[in-house]
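J.: Okay, sequence plus prediction incoming.
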Amino acid sequence: MPCESNDADLNHRERATLRAVAHGSAELTSSCAPDLFIDGLACCDQLTARGLARRGLIAPARIARRGQRVPAVLTDAGRAALGLRPVLAA
């Protein structure tokens, strides 16, 4: 279950990673310890990426096969941590 979080709980690197995901060019692998890729390159701080996923701030955009890369998105909690408005369902 995701932990509650706010911007004060995030360090500079975590905020920068969230901004990269918000930019729309990030992917996550589908696994219990997801790997993050930004612009096709492996993120250099997988511990931060996995922590953000575990805290429920980033997530895969859709269900995928184990190990498959899928687009990464900010969750509503991740958007709130960056001070962004939640995405409204269509």
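T.: Here it is on my side, so go on.

J.: For the rest of this, base every contact and every neighbour count on C-alpha atoms.
T.: Will do.

J.: Who are the packing partners of the lengthiest strand in the chain?
T.: Identified as the longest strand of the chain according to DSSP state E is strand 69-74. Other helices and strands packing on strand 69-74, by 3 or more CA pairs under 8 Å, 6 or more residues apart in numbering; DSSP states H and E, are helix 12-23, strand 26-29, strand 58-60.

J.: which element follows that strand toward the C-terminus?
T.: Next in sequence after strand 69-74, counting helices and strands by DSSP states H and E, comes helix 76-81.

J.: got another, please set it beside the one above:
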Amino acid sequence: MAGGHAEISCSCEPDLFIDGLSCCDQSTAHRLARLGLIAPAHPGKCGDLVPALLTEAGASALGEVLAVAA
């Protein structure tokens, strides 16, 4: 997401796209959005694709996973 390759659909169950391709595990994408770990970079109309961003909570969770893996 940091490289600008991810987009997210604006909806109550947002879908995630990487380099224009649908993420193969949309149920995980929905869960990441519901947990507030990923989010649209800006508002859009329902169904619009907008840049996706890793939220502060997502970055924190990722940092914890990387620390455990190290």
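T.: Nice, thanks for sending it over. Small disclaimer: the values here were computed from a predicted structure and weren't measured.

J.: one step back: whereabouts in structure 2 does the longest strand of structure 1 align?
T.: Counting by TM-score structural alignment, strand 69-74 of structure 1 falls onto residues 49-54 of structure 2.

J.: ok, back up a step: the longest strand of structure 1 vs structure 2 - mean distance after superposition?
T.: Mean deviation of strand 69-74 of structure 1 relative to structure 2 after superposition (mean CA distance after the TM-score superposition for structure 1): 0.2 Å.

J.: Go ahead and flag the most central residue of structure 1.
T.: Ile58 (2.5 Å; CA atoms, centre = their mean).

J.: Disregarding flanking residues, what is the spatial nearest neighbour of the aligned partner of that one in structure 2?
T.: Here Ile58 of structure 1 is matched to Ile38 in structure 2, going by TM-score structural alignment. Distance criterion CA to CA, 6 or more residues apart in numbering; nearest residue to Ile38 of structure 2, sequence neighbours excluded, is Leu54 at 4.6 Å.

J.: which residues does that neighbour contact?
T.: By CA atoms under 8 Å, 6 or more residues apart in numbering, Leu54 of structure 2 lies in contact with Met1, Ala2, Leu37, Ile38, Ala39.

J.: Give me the buried positions along stretch 23-33 of structure 2.
T.: Residues of stretch 23-33 of structure 2 classed as buried under the neighbour-count rule (16 or more other CA atoms under 10 Å) are Cys23, Ala29, His30, Leu32, Ala33.
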